[in-house]
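In: from the sequence below, what's the structure:
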Amino acid sequence: MATVRTILKLFSISLGMCLSTRIIEGPKSAFALLNSDAAFNCTVSQPWLIIIWIMGKTPVLSVTPEGPIITDSQFGQRNYTTENTFTSELVISAVTLNNNVTVKCSLQTEGSQQADLFVQVDGMVSFVSKVTSVVLNRSTDIVCKAEGWNPEPTITWTRNQTAVDSRMYTTTNSPSSGHLYNSLSTLNLTLSANAEVACLATIQALHQPKTAVLYITVEPLLNFAASQDQTWLIIAIVVPIAVVILLIILIIVIAFCIKRTKHSESSYQDEIRKMSSRKSLETTVDAQRNSGLENFGMATENVDDLQPPPGSPSPNRMVTWFGKKSSGTLETPTVPPSDLESQQATLNQYMMDFPIYPRKTRHVTAV
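Out: Here you go, the predicted model:
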C-alpha cells in the first residue's frame, strides 16, 4: 500500500512539472491587532502537488491534496477549490509582536510569493481636561491624549461630525514603555454655538477609529462671569469656615498642652515644698532638743554668759549660786554669817535685773 502511495506521489510530481503548476495570486500584506487573528491567501493552478507556508525563514504549515500538515497550533488552514484553481488560506491565531515578519507561499516546483504581517496595538483615547462650557467667540484650547499605541496613532478632530481643518490643531508623539507610543493633540477652537467635539485616533489595523466625544456649551461673557463668581463665592465661604475650625482645634490642643505642663510643674513645686517643710521640721526639732525643752533655766551656752553687767557688786561679794562640784550636781558655796544678809539683798536685786530664762531667737527660712 505504501508503495502505491509513493508511486502516486511521483506521478503527481511528474504531472505537475509537465502541466507547469503556478501561483495565480499570492498573499497580500495584512495589518492585525495584537491578540487577534490574521489570514493570508495563496491561489495556485490545477493540478498542484504541495503548498508550503513559511514565516520568516521557518516553515509553519504544509498543504497537500490529502490535507494540511500542521506543526504548530498557532497556525491553521482553510481551502477553497474550483475547477481550475485551489486557494489555501493560512490562519494565524492570537498574533503577537513577534509575528511582525514576512509570510511566504511557496511551491516546490514553481517559485514563491510573499507578503508582510504588521501586528499593531490600539490604546486609549481621552481628553486631558473636560471643557464643558466656553465663552462666546473666545478662543479655547482643547487637549486630547492617546496612550499605549503601536505604531504612533493618527489623530484627527471633528466638530458636529464635520472634519476640522488640520491647521487648527497640532499633534506631538513620544515613546512609552514596551515599544508603545503616546500622542498629544491640541485643538484651538472658537465657538459661536453649542457643539459636539470629537477626537479620533486610528491605526491601519483598526476598522473604526477610537473616539472621545465632548459636548461644549457656549455662554455669553456675563453668564460665564456669573458662574465663575458663584464658584469663587462658594470657595470664599467654605475656606474661612475650614480655617476657623482648624484654629479652634489648634487652640484646644495648645490649651490642653499648657494645662498639662502647669500640672506637671505644680506637682514638682508641691514636692519641693513638702521636702522643705520636712527639713524645716527636722531642724526645729533638733534645735529644741539641743536647747533643752524640759529645763528652760539651762542652756548649752558658756557660764560666762551669765556674768553680771558692769556696776553690779564684785564677784567676791556676790553669792555664786551656779557652780559645779561634780557632773550633774549643784552646790551652794558657804557664806560667812556676818555678810549673809547684805549679800542676800544684793543677790535679790541682781536676780530682778537679770533674766531668769535666757532664750535664743532662731530664724528658719522655708524654701
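
In: every contact and neighbour count from this point should use C-alpha atoms.
Out: Noted.

In: where does Glu341 fall, secondary structure wise?
Out: Using DSSP states H and E, Glu341 sits in helix 340-353.

In: then Leu247?
Out: Using DSSP H and E, Leu247 sits in helix 221-291.

In: by contact count, what packs against the helix holding Glu341?
Out: In terms of contacts (3 or more CA pairs under 8 Å, 6 or more residues apart in numbering; DSSP states H and E), helix 340-353 is not packed against any helix or strand.

In: name the next helix or strand downstream of the helix or strand where Trp149 lies, please.
Out: Secondary structure from DSSP H and E places Trp149 in strand 139-149. Scanning forward in sequence from strand 139-149 by DSSP H and E, the next helix or strand is strand 154-159.

In: quick one: that next one to strand 139-149, angle?
Out: Computed by axes from the mean of the first three to the mean of the last three CA atoms, to 10 degrees, the angle separating strand 154-159 from strand 139-149 equals 140 degrees.

In: buried stuff in strand 154-159?
Out: Within strand 154-159, the residues scored as buried using 16 or more other CA atoms under 10 Å are Thr154, Ile155, Thr156, Trp157, Arg159.

In: isn't Ile51 up against Gln113?
Out: No. The pair Ile51 / Gln113 is not scored as a contact, 11.4 Å apart, by CA atoms under 8 Å.

In: now the other sequence, so there's something to compare against:
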Amino acid sequence: MAKVQFNDVSFSYGDKKIIQNLSLEVNDGEIMGVIGPSGCGKTTLIRLLCGFIKPETGSIFIGETCVFDAKKRINIPPERRNIGVVFQDYAVWPHLTVLENVKYPLKKKRMDKKQMQEIAMNALKQVQMETYANHLPSQLSGGQQQRVAIARALVSSKELIVLDEPITNLDLKLRQEMLKEIREIQKTIGTTIVYISHDQEASLELCDRLAIMDQQGNIRQLGNDYDIVMKPKDRYIFEFVGISNFVDVVAKEDGVYINAQNGLVKLDDKSVLENPTKAYQLAFRPMDAVFDNESPIKGKVVTETFLGNITNYFIQLGDKQIRLQQSALDVMKYGKAKEGQEVGLKFVRKFYYEKEEA
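Out: You can find the predicted model right below:
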C-alpha cells in the first residue's frame, strides 16, 4: 500500500488557474474519491500525480518517496512512479489477447517470460478473468474489458491504482458489478485507490472518503459518505450532492415562516438563522420531507410518477414547486398521494442557507 500526499500544489493552463495551493492526503489502503463538476480540475490532479504534467508549486509524495518538489526540482518520470492507471475508455490493445494486454507493462520492466506469465495470470485470477486469457478484447463485454484494464493496472502497481471515470461507459447492472469487484479487489490486495468520477452515487457507494472539488479547483469538503450527505459543510456541497430543494423563508420576530398553500406557516424559531437580517432559504432533499395530514404546512400534488423503488412527486408549495420522493416501503405503509390532492408536509431533515443573488 502507499499513502499519497499533495502539498500546496498549483497548476495553470496559460493564464487560467486550474488548481491553486491544493493539499490532500490519501491514507494507506483506502479508496479516496475525488468528485466535482466538469472542468473543476479532478483529472488534472490525477495527471499531476501520475507525472503526465508538472505542477508549478508544491510537492507530491507516494509513500515515503517524493515524486515531485518544485523547490527541490525533483520530478520523477511517470514510468518510475509505480502507479497503475485505468482510464475511462479502458485503453486495451485490440490486437493483443487479454493475457498479452496484462503482460504489456511488465515487458517495459524487462522481466523474464516465466515471471511475466505468473504475475499476469495471478492478476487475471484476482479479477476473475483467467479463463479469458487467450480472448481478444472484441470478444469481451464492456465489464470484462474493464476487468482486464484493472488487471493490467495491478501488474503495474499493487501499491497505488488510479481509476479515472472507470465505469462511465457501462450499463447500470455492469456498473454495480464493477463497483463490487473494485471493492473486493481492494479488500483482497489492500491497494490504495484514487477514484476520479462525476458519478456521485457510485462514489458514495465505493469510496472510504470523498474530496469534493468546486469549479475553482478547491477542495470544499473532505469526509466519508455520512459527513458529505448528512453534514454538508456549506450550500455548495448540499446543492452539488444529490437532488436538492430550495424554498424562500421569511424571518419574523417570533420565528421563521414558509409560504405554503394555506399562507405563511411557522417552521422554526429565529435562532436557526445565523444572521436573521439576511435573506435565507430552506434547503432539503426529496426524501427529507414526508406526507403528514397533521402538519399545518399544506401543499398540492402537481404530478405523481411511479419509478419502481420510489415514487416521485412535484408539489406546489405556495409559489414554488418542490420535489419529493416516497420509498416503496412508505407507499405500502401510507399509500400514495394523487395528483390534485392537498397534502400536509413534515420536514424530517432541513438546513438553512443564505439566499444567493440572482
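
In: TM-score for these two?
Out: Superposed pair, TM-score by TM-score structural alignment, normalised by the length of structure 2: 0.23. Supporting alignment: 137 aligned residues with a CA RMSD of 6.5 Å.

In: which neighbours do Ile51 and Gln113 of structure 1 share?
Out: Common contact partners of Ile51 of structure 1 and Gln113 (CA atoms under 8 Å, 6 or more residues apart in numbering): Cys105, Ser106.

In: the two: who's more crowded?
Out: Using other CA atoms under 10 Å as the criterion, Ile51 of structure 1 and Gln113 rank with Ile51 on top: 24 against 16.

In: check contacts around that one.
Out: Neighbours of Ile51 of structure 1 in contact, by CA under 8 Å, 6+ apart: Ser62, Val63, Thr64, Cys105, Ser106, Leu107, Gln108.

In: distance of the fifth one from Val239 of structure 1?
Out: Counting by CA to CA, to the nearest Å, the gap from Ser106 of structure 1 to Val239 of structure 1 is 76 Å.

In: please identify which of those two sits among more neighbours.
Out: The residue with more neighbours, out of Ser106 of structure 1 and Val239, is Ser106; 22 against 10, by other CA under 10 Å.

In: surely the more buried one meets Pro59?
Out: No. In this structure, Ser106 of structure 1 is not within contact of Pro59 by CA under 8 Å, at 9.8 Å.

In: what is in contact with the two at once?
Out: Listed as contacting both Ser106 of structure 1 and Pro59 by CA under 8 Å, 6+ apart are Ile52, Trp53.

In: for the helix holding Leu247 of structure 1, name the packing helices and strands.
Out: strand 133-135.

In: just the helices in the stretch 101-250 of structure 2 please.
Out: Ranges of helices in the stretch 101-250 of structure 2, per DSSP state H, counting those that start in this stretch, are 113-126, 142-156, 172-189, 200-206, 225-230, 235-240.

In: any buried residues in the longest one, and which?
Out: Neighbour counts over helix 172-189 of structure 2 (16+ other CA under 10 Å) mark Leu174, Arg175, Met178, Leu179, Glu181, Ile182, Arg183, Ile185, Gln186 as buried.

In: tell me what angle it forms with helix 142-156.
Out: Orientation of helix 172-189 of structure 2 against helix 142-156 (the same axes, to 10 degrees) gives an angle of 20 degrees.

In: what helices or strands is helix 172-189 of structure 2 leaning on?
Out: Looks like helix 172-189 of structure 2 contacts helix 142-156, helix 200-206 (3+ CA pairs under 8 Å, 6+ apart).
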